[in-house]
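>>> What follows is a protein structure lacking sequence information:
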């Protein structure tokens, strides 16, 4: 008889847990809105230009950071030191820094080959560091 008494309580607890989970999935808490605002501010053209100047002012460190990031994320398609692979070779090519930044940010599609956009993964500073590394590859001919 005690089992029958607790059955409605168990079902109501289950229903409350289920509904609160659905409510959270549909409308997550508002906390952390500052982070979203910061992300939007990071894509502001003035901020991107500021990061470009910062990265190019400390080029040696930026190239090292860019190389580390390149080896973690780009080497699979672009090969060791940009030697080529699934994607085009980056070594010995003359690139415009702004073109590289835009390509890294927005990605690229060429036929069935797709380079993903890195805008949500890397900050503007990290993307500019990748640009400095790729530009250093063109100098190594």
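On my side now, so go ahead. Predicted model, so just to flag it, every value in this text is computed and none were measured.
>>> only C-alpha atoms for contact and neighbour calcs from this point on.
OK.
>>> Could you say which helix or strand holds the residue nearest the centre of the chain?
Nearest to the mean C-alpha position of the chain, by CA atoms, centre = their mean, lies residue 121 at 1.0 Å. Element membership for residue 121, per DSSP states H and E: none, as it lies in no helix or strand.
>>> Could you do the one 5 residues further on as well?
When elements are assigned from DSSP H and E, residue 126 belongs to helix 124-139.
>>> Quick one: residues contacting residue 129.
Neighbouring residues of residue 129 by CA atoms under 8 Å, 6 or more residues apart in numbering: 55, 62, 63, 65, 66.
>>> put this beside the first:
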């Protein structure tokens, strides 16, 4: 009987460790993938910052015009043609907007409560998104005005 108890105790320990080992295995596989997925927007934001146009390029009149055309065709349904639509503060009342943050929201989308903006990085090139950023920035209250150079680098 003592021998039977020791065998059943060993069996109980093995059964208890089995699920723990399974959980450890699943976590060792899943966590790196979750971490990589969580880091993807950060990596994309870093790459976009490296390729970001200068503040002068974002004030370029042709970039603003191209961004406006795309905005009216794609974004106006939710935001209005001048960013006055929706439940958020109108674009013309905003100041201090970080162009990298605007780029990130357009690229990756955002969910805030019931407000959801889709990701556009699969629909637009980086340059097209930066042109959208130029237009959005041109609507803000603290915009310094367009620059007429027609050939941004």
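Sure, I can see it. Treat the numbers as computed from the prediction; the structure is a model and nothing was measured.
>>> quick revisit: buried residues in the helix holding residue 126 of the first structure, which are they?
124-137 (16 or more other CA atoms under 10 Å).
>>> Now check residue 107 of the first structure against the second structure: what is it aligned to?
For residue 107 of the first structure, the aligned residue in the second structure is residue 109 (criterion: TM-score structural alignment).
>>> And for residue 21 of the first structure?
Checking with TM-score structural alignment, residue 21 of the first structure has no match.
>>> Which strand or helix spans the residue nearest to the match of residue 107 of the first structure when sequence neighbours are not counted?
Spatial nearest neighbour of residue 109 of the second structure, excluding adjacent residues (CA to CA, 6 or more residues apart in numbering): residue 119 at 4.0 Å. Assignment of secondary structure by DSSP H and E places residue 119 of the second structure within no helix or strand.
>>> and if you look at residue 56 of the second structure?
Assigned by DSSP H and E, residue 56 of the second structure belongs to helix 55-58.
>>> what does residue 21 of the second structure give?
helix 2-50.
>>> That helix vs helix 126-139, what angle?
Calculated by axes from the mean of the first three to the mean of the last three CA atoms, to 10 degrees, helix 2-50 of the second structure forms an angle of 70 degrees with helix 126-139.
>>> and the residue nearest to residue 109 of the second structure, what does it touch?
Contacts of residue 119 of the second structure by CA under 8 Å, 6+ apart are 105, 106, 107, 108, 109, 110.
>>> Just give me the neighbour total for the fourth one.
So that's residue 108 of the second structure. By the criterion of other CA atoms under 10 Å, residue 108 of the second structure has 16 neighbours.
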